[in-house]
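Colleague: Have a look at this prediction, sequence included:
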Amino acid sequence: MYDVINVFLATVDDDPARPTHGGIIFQPCLLPLCADGRVHEDEFIAAIKQQISKGKLVQLCIQWNFGVDDAAQAKFVETVTAVVDKYGFNGLEMMEFGFQLLDEGDGDFRQPTTPSVVNFISCMRKIKAKYGPNFGLTFSLSQRPFQFSSDAYAYRYNGSYLPVIHALRDDISTLGLTHNTDTLDDTGAPVPQDTSDYWVALADKPLGGFIAAGIPFPPFDASKVALNAALWDPRVDDAPRARLEKGLDCITKGTGCNALRIKGGPFPALLGVSAGYIQADELVGGPFRTVMRPYFDALAASSPSTKPASTNSAGTSPTPIANTTGSTSPSTSVSTTSSTSPSTSVSTADRPHENFHSKLIPAIVVPIVVLLIIALVLGFFVRRYRRSHRPTPQFRVVDLHMSPYAPPIQPWTHTGAYTSTLNQPKPTVPSPATDGLPTTRASRELDRLAALHSEMNRVGLSVDALQASLSRLGAADTASETGASDMPPPTYITSR
């Protein structure tokens, strides 16, 4: 039911003390060397041979990185070919494992200069040349190099895989797009996994092309691109299947699209989709296998010009591929025990509706800018007009000197001098502020004096008699309170 089977996993030998340093280590648990093994090594080799005889690719999955020198790269070729020859694999799946920091100035994926990148491309060409054009070569990559390599700085940190897959694009049989996070569209907004747009966004850059270090990166042929699909359990939730099929319809047929479309689509020659691992799908009844196989069979029947799904002698039509792990038995196909490679997010490239957006945005922004300019100009002239027509302030000269109507503060003197001032009549001087007319306060004082004078006349008491009595009383009180003290009285500041 699967056209491509990837057997998990060979790892990079990064121990300098081992003779295989720089190469790979592949140690499947097989009898008799592994006591826990379920099949014998000979049975495993026979199972691989049987699947290949059916026209399938059985690829060794390698978790690879970039060698640090020529010797490490040579060891890589030596160990890879040794494993391929021993077990009879007819292809390799190169899984992303770490990112090589590119040398400064290495900013063109078409002409890489970082030695480890250049050497790795050479190594893969040597392996491919040894086994011929039908030898499968798969690169399973996250979306990090596609999404975060647009400028020169980001390309140096994230783009090391791009010169490899670009140089080997004619030799690559499958470009696998792994996933495990939300993707980003071309505005930077996330595209959640629980939407059909997610699958469109996942395939967008490899199928539609993108910018790498300021240089357009050519799209891959759809017949080489496969999506790593999420498995589902229909007994729990069948919605993932519906979203996957709807996303595939948008990619391959141009129907059922939501917000996202891929530039240059649809792509009926899409290679297929891959399961995380076969065993997990079979444990829940094989929904991936039973749904995706008929889907791509029908797609192939409706698209006669569709290219083959895999590079093998059988030349089969586009069908699902499986990223599987583990060992085989002679009586079955492949039993699996391990999971898929990690992946990150993907961003989207230009859309067919981008022309609409490019027209809509200026139509909104330009009037707003014009209105702001008009408002600024009007505000300038209004402020200028107000300044030129501001009324001249009227100032009034105010005499800050104490009014002669206010009782002056008497300096401290001896008792005799103090009492003598009580007998002095206060001058009556017209206030300059009232043009000789008494103030309101003065008027109230005059009214009180007039009332006092009238009452004194009623009881037969003259003003002179009252003044004399008060003078005698004040002199007696002062003498009794102050005595002969020369200390001045306390001073208080009060408000009038």
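Modeller: Everything's here; your move.
Colleague: When you work out contacts or count neighbours from here on, use the C-alpha atoms and nothing else.
Modeller: OK.
Colleague: What is the burial count for Leu175?
Modeller: 25 (other CA atoms under 10 Å).
Colleague: before we move on, what about Phe380?
Modeller: Using other CA under 10 Å, Phe380 is surrounded by 11 other residues.
Colleague: And Asp221, by the same measure?
Modeller: So Asp221, with other CA under 10 Å, has 19 neighbours.
Colleague: Nearest residue to it in space, please, no chain neighbours.
Modeller: Spatially, and ignoring its direct neighbours in sequence, Asp221 is nearest to Leu207 (6.9 Å; CA to CA, 6 or more residues apart in numbering).
Colleague: repeat for Pro216
Modeller: Leaving aside its sequence neighbours, Pro216 sits nearest to Phe210 (CA to CA, 6+ apart; 5.8 Å).
Colleague: this is the comparison structure:
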Amino acid sequence: MRQRIYATVVVLIAALCGFAAPAAAAPRAALPTHALVGYLHASFANGSGYTRIADVPDEWNIIDLAFAEPTSVTSGELRFARCPSSECANVEPDAEFAAGIKAQQAKGKKVLISVGGQNGQVQLTSAAARDAFVASASAIIDRWGLDGIDIDFEGHSLSLGSGDTDFKNPKTPSVVNLISALKTLKARYGENFVLTMAPETFFVQLGYQFYGPGSGADPRAGAYLPVIHALRDSLTLLHVQDYNSGPIMGLDDQWHFMGSADFHTAMTDMLLAGFPVARNTANVFPPLRPEQVAIGLPAASYAGNGYTAPAEVRASLDCLTKGSGCGAYKPHGVFPALRGLMTWSINWDRFNGWEFAKNFTGYFG
């Protein structure tokens, strides 16, 4: 509301003084019906080589800058450091990096800051940490003119405390404070703010069997569910990592294993059909909209455990979006509006001759 009032005042003053008012910023393009999401190693090389953001091919619709990490596990204060030249010899200067972001956005791409990763443990255990998270995330977004934030909390960032058994009413401070922080960011930047999440299957689909402490499993089991549920009206995209995963039980009560079409079909169907948390039929995690869901995959066998051959991925996509070619697992519907695919990572895909982009840009047209 304040922005609208300010804009009106500027126009009136300009008219009275006889000069033109400044042009409003052009609205950014909406996310396409089907999208490819890729992580870009912006702060490290990780063996795959450094890729400048200006060199990211047009196939990618969302580019996640990896990673912003906390100054300490519980500080909430984030830092985004560019890859040092000692590790990334071809790293571009800050000015070129900023220009590259703007150039991608001018082509309709969304550029986000991804928070966490394997090494970036974030535990918002206090209100002070929550506020530091919001302030530092906002500073990074503003510094680089980004479109939103990706939450890639792994390891011990989220864990449910004693007695926290209802995903609809969480009690654990680190969960409650993360929800509050993300709602604050969404409110600050408005409806066009892009919010994505990249949890591991352990934190989402495992919640069908186990949820939190006292369930017979690790208290981290299903710990993302309250965050996803609380933000479902603001969530742009959930792309669970269908890799680096142990066997997960699907809604058919069968174990499913990484690297197969059935694994991706079963894991995705759980998000699109909903499921009783810890098998409690009185406590069902509601389905997400198909356009809020993408499938997360490693771009190559050396990018992560659980690489899936393109033919298997296509079989899963055909099953989910067309209802054809399904394997042993039969999903609870057909979902042509499924948003698309996410991969770790753009760098690894480049290293692998762009196999991922070549195969799946064509699939979605």
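Modeller: Looks like it came in fine. Because the structure is a prediction, the values reported are computed rather than measured.
Colleague: if we can go back for a sec, the residue nearest to Pro216 of structure 1 contacts Phe220, doesn't it?
Modeller: No: the criterion here is CA atoms under 8 Å, and Phe210 of structure 1 misses it with Phe220 at 10.8 Å.
Colleague: and these two? which has more neighbours close in?
Modeller: Phe210 (22 against 19).
Colleague: So what does the more buried one match up with in structure 2?
Modeller: Matched by TM-score structural alignment, Phe210 of structure 1 corresponds to Phe275 in structure 2.
Colleague: What distance do you get for its match to Gly323 of structure 2?
Modeller: Distance of Phe275 of structure 2 to Gly323 of structure 2, given as CA to CA, to the nearest Å: 20 Å.
Colleague: and what of Glu355 of structure 2?
Modeller: Distance from Glu355 of structure 2 to Gly323 of structure 2, by CA to CA: 25 Å.
Colleague: again, but for Leu36 of structure 2
Modeller: Going from Leu36 of structure 2 to Gly323 of structure 2 by CA to CA gives 21 Å.
Colleague: ok, now Ile101 of structure 2?
Modeller: Distance from Ile101 of structure 2 to Gly323 of structure 2, counting by CA to CA: 38 Å.
Colleague: Look up how far Ala154 of structure 1 lies from the residue nearest to Pro216 of structure 1.
Modeller: Phe210 of structure 1 is 14 Å from Ala154 of structure 1, where distance means CA to CA.
Colleague: Please say which of Ile101 and Gly323 of structure 2 ends up with more neighbours.
Modeller: Legend: neighbour count by other CA under 10 Å for Ile101 of structure 2 and Gly323, higher for Ile101 (21 against 17).
Colleague: what residues are up against the counterpart of that one in structure 1?
Modeller: Using TM-score structural alignment, the equivalent of Ile101 of structure 2 in structure 1 is Ile48. If you count contacts by CA atoms under 8 Å, 6 or more residues apart in numbering, Ile48 of structure 1 has them with Val58, Tyr87, Gly88, Phe89, Thr328.
Colleague: Which of the residues you listed are buried, as a PyMOL select command?
Modeller: Under the burial definition 16 or more other CA atoms under 10 Å, those of the contacts of Ile48 of structure 1 that qualify are selected in PyMOL by:
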select buried, resi 58+87+88+89+328
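Colleague: Which ones among the contacts of Ile48 of structure 1 map onto strands?
Modeller: Judged by DSSP state E, the contacts of Ile48 of structure 1 include Val58 as members of strands.
Colleague: Please identify which of the contacts of Ile48 of structure 1 is nearest to Ile368 of structure 1.
Modeller: Nearest to Ile368 of structure 1 among the contacts of Ile48 of structure 1 is Val58, at 60.8 Å by CA to CA.
Colleague: correct me, but the closest one touches Val4?
Modeller: Yes: using CA under 8 Å, Val58 of structure 1 is in contact with Val4, at 6.0 Å.
Colleague: list residues touching both of the two?
Modeller: In contact with both Val58 of structure 1 and Val4: no residue, using CA under 8 Å, 6+ apart.
Colleague: Specify the local secondary structure of the corresponding residue of structure 1 for Ser136 of structure 2.
Modeller: Using TM-score structural alignment, the equivalent of Ser136 of structure 2 in structure 1 is Thr79. Secondary structure, DSSP: H, G, I helix; E, B strand; the rest coil: Thr79 of structure 1 is helix.
Colleague: what range in structure 2 matches the top helix by length along structure 1?
Modeller: When structure 1 is parsed with DSSP state H, its longest helix is helix 354-388. With TM-score structural alignment applied, helix 354-388 of structure 1 matches no range in structure 2.
Colleague: May I see the buried residues of that helix?
Modeller: Buried, per 16+ other CA under 10 Å, within helix 354-388 of structure 1: nothing.
Colleague: Compute the distance from the centre of that helix to the centre of its chain.
Modeller: Relative to the centre of its chain, helix 354-388 of structure 1 is centred 31 Å away, using CA atoms, centre = their mean, to the nearest Å.
Colleague: what about the aligned partner of Phe202 of structure 2 in structure 1, neighbour count?
Modeller: Counting by TM-score structural alignment, Phe202 of structure 2 corresponds to Arg144 in structure 1. Arg144 of structure 1 has 17 neighbours, counted by other CA under 10 Å.
Colleague: Residue range in structure 2 corresponding to the strand or helix carrying Ser443 of structure 1, please.
Modeller: Per DSSP states H and E: Ser443 of structure 1 is located in helix 440-459. Aligned using TM-score structural alignment, helix 440-459 of structure 1 spans no residues in structure 2.
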